[in-house]
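Participant: Mind looking at a prediction? Sequence and model below.
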Amino acid sequence: MANKSLNKNSVKYLKGIAHGLKPYVTVADKGITENIIKELETTLDYHELVKIKIRADREQRVQLIETIIKTTQATEIQRIGQTLTIYRANPKNPVYELPK
C-alpha cells in the first residue's frame, strides 16, 4: 500500500490529516487525461497531500490508481472505496513536517 520511503508514523500522520480533506481532483468516465495529470501535478506541488475521487468500477479503478501513482511519482497513503489519497513532498516549499 504505502511506499517504502515513508515510515509508519509518517503514513499514520498523513492519514489523520487526510481524514478532514475533501477530494481536490475527480477522475470520471474519460479516465486519466492530460488535463487530469496537469491538475494533479499542480495540486501535489501546492498541497503535497491530495485526495482523489475515482468514479469507475473496481478493476478499472485499480488500473487508474497504478497509472496515477506511476505518472505523478507520488506515494499512496490510503485508498477507501472510490477515494485515493496520495502524497508527494515538495522540497522547495514543504507543507508538512513528517514525524521521524
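Facilitator: That came in fine, so what should we check first? Numbering: from 1, shown residues only.

Participant: contacts, neighbours, all on C-alpha from now
Facilitator: Fine.

Participant: ok, so what distance separates the residue nearest the centre of the chain from Pro99?
Facilitator: Centroid check for the chain by CA atoms, centre = their mean gives Ile86 as the closest residue, at 2.0 Å. Going from Ile86 to Pro99 by CA to CA, to the nearest Å gives 17 Å.

Participant: go on, Ile36?
Facilitator: 30 Å.

Participant: Just give the number of residues close to Leu40.
Facilitator: For Leu40, the tally of surrounding residues (other CA atoms under 10 Å) stands at 21.

Participant: Show me what the helix or strand where it lies is packed against.
Facilitator: Using DSSP states H and E, Leu40 sits in helix 34-47. Packing partners of helix 34-47 (3 or more CA pairs under 8 Å, 6 or more residues apart in numbering; DSSP states H and E): strand 25-27, helix 58-72.

Participant: for comparison:
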Amino acid sequence: MLTGKQKRYLRSLAHHLEPIFQVGKGGTNEQLVRHINEAIEKRELMKISVLNNCIEDKHDIAAELAESTGSELVQVIGSTIILYKESKDHKTIELP
C-alpha cells in the first residue's frame, strides 16, 4: 500500500510520461492485461489512456487493471490511469 507521500512522488514522475496503452470500447481483456503486466514489470510506472468510446467506468477499469496486474493504483485523472508496480529485476524507482 502506497502512502500519500509516495503517491505524490510517483505522480510527479509520471507527469512527463505518455500513455502506453489505450482501453477502448472492448474494455479490458486477458490480452491487454498480459501486455500491461509485461510492460509494467520493465517500467515500474506507466500511464494508460481510457478512450471516450469505452462503455465501462474509468475507475472500475483502473481497479480491475490494478488487481489483475498486482500493481498499485496511483491516480485516475481525466481519462488517464497511472499504475505502479515495483519490478523484481529492473528496479529503477526509489520511493521516499
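Facilitator: Looks like it came in fine. Note that the structure is a prediction, hence the values are computed from the model and not measured.

Participant: circling back: which residues of structure 2 does the very next helix or strand once past the helix holding Leu40 of structure 1 align to?
Facilitator: With elements assigned by DSSP H and E, the helix or strand that comes after helix 34-47 of structure 1 is strand 49-54. Using TM-score structural alignment, strand 49-54 of structure 1 corresponds to residues 45-50 of structure 2.

Participant: so where is stretch 11-29 of structure 1 in structure 2?
Facilitator: Against structure 2, stretch 11-29 of structure 1 falls on residues 7-25 (TM-score structural alignment).

Participant: Tell me who's in contact with the closest residue to Leu49 of structure 1 other than its chain neighbours.
Facilitator: Spatial nearest neighbour of Leu49 of structure 1, chain neighbours left out: Tyr87 (4.5 Å); criterion: CA to CA, 6 or more residues apart in numbering. Going by CA atoms under 8 Å, 6 or more residues apart in numbering, Tyr87 of structure 1 touches 44, 48-50, 74-77.

Participant: Just give me the match in structure 2 for Tyr87 of structure 1.
Facilitator: Using TM-score structural alignment, Tyr87 of structure 1 pairs with Tyr84 in structure 2.

Participant: One more: Glu76 of structure 1?
Facilitator: Glu76 of structure 1 maps onto Leu73 in structure 2, by TM-score structural alignment.

Participant: could you measure its match against Ser79 of structure 2, distance?
Facilitator: In terms of CA to CA, Leu73 of structure 2 sits 14 Å off from Ser79 of structure 2.

Participant: out of the two, which sits in the busier spot?
Facilitator: Leu73 (21 against 15).

Participant: element containing that one, please.
Facilitator: strand 72-77.

Participant: so how far does that strand sit from its counterpart in structure 1?
Facilitator: Once fitted to structure 1, strand 72-77 of structure 2 is off its aligned match by 0.8 Å on average (mean CA distance after the TM-score superposition for structure 1).
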